[in-house]
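> show me how the following folds:
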Amino acid sequence: MMDFSWLFWSLLLVLSVARPGGVEASNQSPQDDGPRDLACPDAQDIFPCVCSLNSQNSMDMNCSEVTSEDELAAVFQANFPSTTFHRLTIFGNRQLRILKSDALGSATFEEFWITDGALELVEDNALIGSSATAVHMVFNFNNIVLFPFSDLHFFTSLKSLDLRHNFLAGFPVLVSPSLQTLYLSHNPLGGLPGSAFVNTPELLDVHLSDVGISGLVPGTFSGLRKLRNVGLGRNQLTHLPPSSVDCTPATGMIDVGYNEISSVSPDAFPGLVNGWVYIHHNHLRSLPEGTWRKLLEDGGYLDPYGNPLHCTCDIAWILRNATFLHEVDVYTTCADGHRLVDLDLAGYEHC
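Here you go, the predicted structure:
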């Protein structure tokens, strides 16, 4: 009888190599660019946190279920095969009130999503371990009164900071060589200093709705060479002075809706081309040609809906130009309720 034992052992070897934990199990497949050295900690060591590999084959940590600051710190004292993470998530946690300076051990993160919770204080150095890796920080919808803004200049890769809906009082000193998007809306900041953005040269988008701004210092936004969008809605602005927002070729939107604005200087938005100005729900009674003509001539869009416009001769320049009329929000009405687009031009022949 022919001996087929060689075939049996050959098949066994092939199956062993293909199966994890086999005779010659490998963590590198022919499609891999290199060895995978990321591995989550043992689940029981980090409970109630949960570690998982995401679709980019990097690690995420979810600690939404921690019951105290001490428990969170204990998790990050466990044995970690790798301390390099993509995202830390803590969502809807009502027990964690302080993110302590040593809470995250030696772990590093690219993103922080600590949201919809009861967090009140982020201590100095609590995030500093990720100064070389952090790209996005999201801490919105908490109760934060103190945040380590003084550490931001160490974060050389940080692109966005989102602290909306907290209790931050007083506009922070911001120093960041890389920050592009800033969300501070719905905090009792109380004002916007003229030097607010002197040390954030890469800012693209600034969101400061409902923060208690009653006036703008001319030139506050100057020097932001890439500025795209500015949100200043739901504040207490009454007048927009010259250089309220210094624009760039990239500036697309300025939102000052839901303020108390009754007057706008002709040079309030120097440099704005093809941009949109949302000035709806304010106290404007007129749309002077000297203020708004350049915006519409330069391909811009104006939304003055919800203002008590008197619709006297001051709007005739818009009604006589079909292009201009098309570039004003179609739902804009006069104080008497008539829409601008429905007004009879014949009634303005005397203007």
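> for the rest of this, base every contact and every neighbour count on C-alpha atoms.
Noted.
> from residue 239, how far out is residue 67?
Distance, residue 67 to residue 239, by Cα to Cα, to the nearest Å: 48 Å.
> more neighbours, the two?
Neighbour count, other Cα atoms under 10 Å: between residue 67 and residue 239, residue 239 has more, with 19 against 14.
> can you pull out the strands in the stretch 151-300 of the chain?
Remark: strands assigned in the stretch 151-300 of the chain by DSSP state E, counting those that start in this stretch are 160-162, 181-183, 205-207, 229-231, 239-240, 253-255, 263-264, 276-278.
> what does the last one contact?
So that's strand 276-278. 252-257, 300-304 (Cα atoms under 8 Å, 6 or more residues apart in numbering).
> now stretch 98-109: buried residues?
Neighbour counts over stretch 98-109 (16 or more other Cα atoms under 10 Å) mark 98-105, 107-109 as buried.
> as a markdown table, the strands of the stretch 151-300 of the chain with distance to residue 189 would be great.
Shown next, in a markdown table, are the strands of the stretch 151-300 of the chain (distance: least, Cα to Cα, whole Å):
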| stretch | distance to residue 189 |
| --- | --- |
| strand 160-162 | 15 |
| strand 181-183 | 12 |
| strand 205-207 | 13 |
| strand 229-231 | 15 |
| strand 239-240 | 19 |
| strand 253-255 | 18 |
| strand 263-264 | 24 |
| strand 276-278 | 22 |
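> residue 125 is nearest to which of these?
Among these, the nearest to residue 125 by Cα to Cα is strand 160-162 (16.2 Å).
> quick one: list the elements packing against the closest one.
If you count contacts as 3 or more Cα pairs under 8 Å, 6 or more residues apart in numbering; DSSP states H and E, strand 160-162 packs onto strand 136-138, strand 181-183.
> in TSV: the ones you listed, plus distance to residue 13 and mean neighbour count.
Shown next, in TSV, are the helices and strands packed on strand 160-162 (distance: least, Cα to Cα, whole Å; neighbours: other Cα atoms under 10 Å):
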stretch	distance to residue 13	mean neighbour count
strand 136-138	47	19
strand 181-183	55	20
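> now those strands in TSV, with distance to residue 270?
Shown next, in TSV, are the helices and strands packed on strand 160-162 (distance: least, Cα to Cα, whole Å):
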stretch	distance to residue 270
strand 136-138	31
strand 181-183	22
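> mind checking the ones you listed for the one nearest to residue 5?
Here strand 136-138 is closest among these (Cα to Cα), at 59.2 Å.
> show me where the stretch 1-150 of the chain has strands.
Assigned by DSSP E, counting those that start in this stretch, the stretch 1-150 of the chain shows strands spanning 50-53, 59-62, 87-91, 98-99, 111-115, 121-122, 136-138.
> could I get those strands as TSV with distance to residue 273?
Putting the strands of the stretch 1-150 of the chain into TSV (distance: least, Cα to Cα, whole Å) gives the following:
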stretch	distance to residue 273
strand 50-53	45
strand 59-62	42
strand 87-91	38
strand 98-99	44
strand 111-115	34
strand 121-122	40
strand 136-138	30
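> please give the structure of this sequence too, so both can be compared:
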Amino acid sequence: MVHTKLKYTPYFSISSFTFIMIRLMLLVCVLVSFAAAIPWLSPAYWLSPRAWPCPEDAAIAPCTCYADDDLNLFMDCQNLDSFQQLVDIFQVDFPFKKFGRLQISNSDLRDTLTAAVFPDGFMFREVIMFSNNFLDVDPDTFLPSKTELTFMEFSDPTPNFPLPAELTQLPELREAVLSVNCSEIPAWASDSLVTLTIRCLQDTEFPSPLNLSHLSALHLHHTNLLGVPVNSFVGSPGLQTLSLNNDQLASFDDGALSFTALHQLDISSNALTTMPQLTCGCEIQWLLGEDDATMPLIGIQNVTLVCDDGSGKFDDIRNVLDQLC
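Coordinates of the predicted model:
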């Protein structure tokens, strides 16, 4: 008896291509399900006109959030109606909280600014705030940004500075521009600050000394500064530019003007009638400049040097100091 081997033919067959397509479809389904929990996985998130990686515009209005080509984030808040509006905006779900710059301006906030306004995670490299009618500001407000903050500009008639008493707590801070209702400049110490501008709205006392070891430029013009104590600048040996114009200075104590690297000193528009006698030594090289035309005090009268013969020519003194200092 002959047995015939029957060939089995399935009711349907799956080609390799079809099998691959089915697996791709399953993968898409998985991604779509994840997108519900992770918004940025959704195609709609990328195709919508929103300013990703910022929140929806309507959620933070009137603030605006945007990113530059290098993905630095910027937050700009203007014309806020109340302090609570500012608080509510920073309670919105932000995809990212590390900002290149925060600016808050021209707002009527009338409350005390504290770190609680910016919940855990917010960090700012630059902070600019002016004309906001803050009642006060906690000096520790921006300590959460201590590893990022390099620039601070703050202008409001608050009694306190927006910086901690221990400026070393902000080790990356390079420049500060501050205008508040102060009567004393803090005796700050910092190894990072390079440029400092302060304007006080009251008659102002100057600390002695100001220990800013890397300070290059100090601007205290229009500060109602009453005096400059002896050795005020010995803690800032790299100081090159000092602006004391439009203050209330009537004189300088002997030893107040002691510098090692100063190139420019502006003490115009004060009530100065006399200047301290300066002893001829290495400490006056800053005063002589490279030539008579570049002397920092060229427009100030009654500057006397004990080694000056009265001729008003300082070339011989410069030559000696260049050789010996």
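> what does the TM-score come to for these two?
Once superposed, chain against chain, the TM-score is 0.70 (TM-score structural alignment, normalised by the length of structure 2); 265 aligned residues with a Cα RMSD of 3.5 Å.
> ok so, going back, nearest to residue 166 of structure 1, of the buried residues of stretch 98-109 of structure 1?
So of these, ranked by how close each gets to residue 166 of structure 1 (Cα to Cα), first place is residue 98, at 14.0 Å.
> helices along the stretch 151-300 of structure 1, start to end?
With helices called from DSSP state H, counting those that start in this stretch, the stretch 151-300 of structure 1 shows them at 289-297.
> surely residue 135 of structure 1 is in contact with residue 152?
No - taking contacts as Cα atoms under 8 Å, residue 135 of structure 1 lies outside contact range of residue 152: 11.5 Å.
> run through the residues that contact the counterpart of residue 109 of structure 2 in structure 1.
Per TM-score structural alignment, the equivalent position to residue 109 of structure 2 in structure 1 is residue 95. Taking Cα under 8 Å, 6+ apart, we find residue 95 of structure 1 in contact with 66-68, 118.
> run the residues you listed past structure 2 and keep the common ones.
Contacts conserved in structure 2 for the contacts of residue 95 of structure 1, using both residues aligned by TM-score structural alignment, their matches' Cα atoms under 8 Å: 66-68, 118.
> from residue 108 of structure 2, how far off is residue 253 of structure 2?
For residue 253 of structure 2, the distance to residue 108 of structure 2 - Cα to Cα - is 43 Å.
> check contacts around the residue lying closest to residue 154 of structure 1 once chain neighbours are set aside.
Spatial nearest neighbour of residue 154 of structure 1, excluding adjacent residues (Cα to Cα, 6 or more residues apart in numbering): residue 131 at 5.7 Å. Contact analysis of residue 131 of structure 1 by Cα under 8 Å, 6+ apart lists 154-157.
> could you find the closest non-adjacent residue to residue 264 of structure 1?
Closest residue to residue 264 of structure 1 apart from its sequence neighbours, by Cα to Cα, 6+ apart: residue 240 at 4.8 Å.
> can you tell me which residues contact the one you found?
By Cα under 8 Å, 6+ apart, the contact list for residue 240 of structure 1 reads 215-216, 261, 263-265, 268.
> and the contacts of stretch 21-32 of structure 2?
41-42.
> meant to ask about stretch 161-180 of structure 2
Contacts for stretch 161-180 of structure 2 (Cα under 8 Å, 6+ apart): 137-143, 146-160, 182, 186, 188-201.
> aligned partner of residue 79 of structure 1 in structure 2?
Per TM-score structural alignment, residue 79 of structure 1 is aligned with residue 93.
> report the separation between the nearest residue to its match once chain neighbours are set aside and residue 243 of structure 2.
In this structure, residue 93 of structure 2 finds its nearest non-sequential neighbour in residue 55, 6.9 Å apart by Cα to Cα, 6+ apart. Distance, residue 55 of structure 2 to residue 243 of structure 2, using Cα to Cα: 43 Å.
> now which residue in structure 1 aligns to residue 167 of structure 2?
Using TM-score structural alignment, residue 167 of structure 2 lines up with residue 152 in structure 1.
> what about that match, neighbour count?
Going by other Cα under 10 Å, the residues that sit close to residue 152 of structure 1 add up to 20.
> over to residue 136 of structure 2?
Using other Cα under 10 Å: residue 136 of structure 2 sits among 19 other residues.
> how about residue 79 of structure 2?
15.
> counterpart of it over in structure 1?
Match for residue 79 of structure 2 (TM-score structural alignment): residue 65.
> what range in structure 2 matches the lengthiest helix in structure 1?
Longest helix in structure 1, counting residues (DSSP state H): helix 5-18. Using TM-score structural alignment, helix 5-18 of structure 1 lines up with nothing in structure 2.
> now what about that helix, what contacts it?
Under the criterion Cα under 8 Å, 6+ apart, residues 22-26 lie in contact with helix 5-18 of structure 1.
> what's the answer for stretch 183-195 of structure 1, then?
By Cα under 8 Å, 6+ apart, stretch 183-195 of structure 1 touches 161-171, 206-220.
> flag every buried residue along it.
183-193.
> take those and write them to CSV, including distance to residue 224 of structure 1.
CSV is the format used below for those (distance: Cα to Cα, whole Å):
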residue, distance to residue 224 of structure 1
183, 16
184, 18
185, 19
186, 23
187, 23
188, 24
189, 21
190, 22
191, 19
192, 16
193, 15
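> how about those residues, which pair is most distant?
Farthest apart among the buried residues of stretch 183-195 of structure 1 by Cα to Cα are 186 and 193. That separation is 17.0 Å.
> residue 172 of structure 1 -> structure 2?
Taking TM-score structural alignment, the alignment pairs residue 172 of structure 1 with residue 186 from structure 2.
> how about its match: what's its closest non-neighbour residue?
In space, and not counting its chain neighbours, residue 186 of structure 2 is closest to residue 207: 6.5 Å by Cα to Cα, 6+ apart.
> try residue 114 of structure 2
Among residues not flanking residue 114 of structure 2 along the chain, residue 141 sits closest, at 4.8 Å (Cα to Cα, 6+ apart).
> ok, that neighbour - contacts?
Contact analysis of residue 141 of structure 2 by Cα under 8 Å, 6+ apart lists 113-116, 162-163.
> how about those, which pair is most distant?
Farthest pair in the contacts of residue 141 of structure 2 (Cα to Cα) is 116 and 163. Separation: 15.6 Å.
> need the contacts of residue 95 of structure 1 in JSON lines (columns: distance to residue 324 of structure 1).
What follows is these, written out as JSON lines (distance: Cα to Cα, whole Å):
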{"residue": "66", "distance to residue 324 of structure 1": "57"}
{"residue": "67", "distance to residue 324 of structure 1": "59"}
{"residue": "68", "distance to residue 324 of structure 1": "59"}
{"residue": "118", "distance to residue 324 of structure 1": "49"}
